[in-house]
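[1] My questions are about this predicted structure, shown below with the sequence.
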Amino acid sequence: MSDTRPPVPPFTHATAVEKVRLAEDAWNSRDPQRVSLAYTVDSRWRNRSEFATGREAIVALLTRKWNTELDYRLIKELWAYGDDRIAVRFAYEHRDDAGNWYRSYGNENWAFDEHGLMHTRHASINTLPIAASERTCFWPLGPRPDRSPGLSDLGF
């Protein structure tokens, strides 16, 4: 296999933190094709109540997601890690096309192959409406700047 996505298992605390930040940055690009390349060609997902298998299904799911979740900004934080697994918690904010704002909180469990590609992703997510004044994610669209607060800093 020619695709390798460092860092690769077995993870250390430092490499797990790096892997989480790389994932956050990719998701904040809102580029479904770019994001899909971090997953095996037969990756299995559970995202809320939706199931997807393979990169094409992942691209389709993310395309639908970001067509309705506008001004999407995400923060991920390492929760736990093992040799080839990482657990994260996250929060993201977005608005709908009517201008209503939402914050979603969740947890993800990830499992990786030896090349650092994720072969399994289970996401549990809850979404709450928020007032525009409650927003916390104000960086320009794209990767979260290094000096921006993380989940723990925000009390999430």
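    Right, received. Where do you want to start? Residues are numbered from 1 along each chain as shown.
[2] Going by C-alpha atoms from here, please, whenever you check contacts or count neighbours.
    Fine.
[3] tell me the helices in the protein, going along the chain?
    13-29, 32-36, 55-68, 151-154 (DSSP state H).
[4] Could you list the buried residues of the third one?
    Neighbour-count burial for helix 55-68, counted by 16 or more other Cα atoms under 10 Å, picks out 55, 57-59, 61-63.
[5] Second structure follows, compare the two:
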Amino acid sequence: MGTVIAPPFTDPDLAAQKVQLAENLWNTRDPERVAAAYTEDTQWRNRTDFLTGRAAVIEFLTRKWQRELDYKLKKELWGFRDNRMAVKFQYEWHNTQGQWYRSYGNELWEFAPSGLMRRREASINDLAIAEADRVL
């Protein structure tokens, strides 16, 4: 396992690295690997879904990636302080009918001293796009 990047976040390069690690992890589309980056009692708000715990995160991500096919994500650090980060992101995916979407959003992250994320608040909007308009 690599170096753990844990709060307090004071170095912009390390904060950006933490976001890149999250992007890389989510792009695996492996619910169990992704969930391992969160505390056992993690709390999430994802759109209108409210989740508590890793098991709920695994179930949620399993359903998500059954619907959101060929998912590809890009995250960017927006700001950070102490044990919190703000991130903006976009991802592209298509449904089973072949309609492509670009989803835009913002996340607020709060970390435990271990470096695992204990809270994630995500607001997301979807835009239908043509396959030819994909950028990710």
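    Good, I have the coordinates. Just so you know, these numbers come straight off a predicted model, no measurement behind them.
[6] picking up where we left off before, out of the buried residues of helix 55-68 of structure 1, which one sits closest to residue 89 of structure 1?
    residue 62 (18.7 Å; Cα to Cα).
[7] Could you find the two of the buried residues of helix 55-68 of structure 1 that are most distant from each other?
    Within these, two members stand farthest from each other by Cα to Cα: 55 and 63, at 12.0 Å.
[8] so what's residue 104 of structure 2 closest to, chain neighbours aside?
    Once flanking residues are discounted, residue 104 of structure 2 sits nearest to residue 90: 4.4 Å by Cα to Cα, 6 or more residues apart in numbering.
[9] And the one you found, how close does it get to residue 74 of structure 2?
    Residue 90 of structure 2 sits 6 Å away from residue 74 of structure 2, going by Cα to Cα, to the nearest Å.
[10] check contacts around the residue nearest to residue 104 of structure 2.
    Each residue near residue 90 of structure 2 by Cα atoms under 8 Å, 6 or more residues apart in numbering is listed here: 73-75, 102-105.
[11] now with 6 Å?
    With contact set as Cα atoms under 6 Å, 6 or more residues apart in numbering, residue 90 of structure 2 has these partners: 73-74, 103-104.
[12] same deal with residue 70 of structure 2?
    Applying Cα under 6 Å, 6+ apart, we find residue 70 of structure 2 in contact with residue 93.
[13] Tell me the counterpart of it in structure 1.
    Counting by TM-score structural alignment, residue 70 of structure 2 lines up with residue 71 in structure 1.
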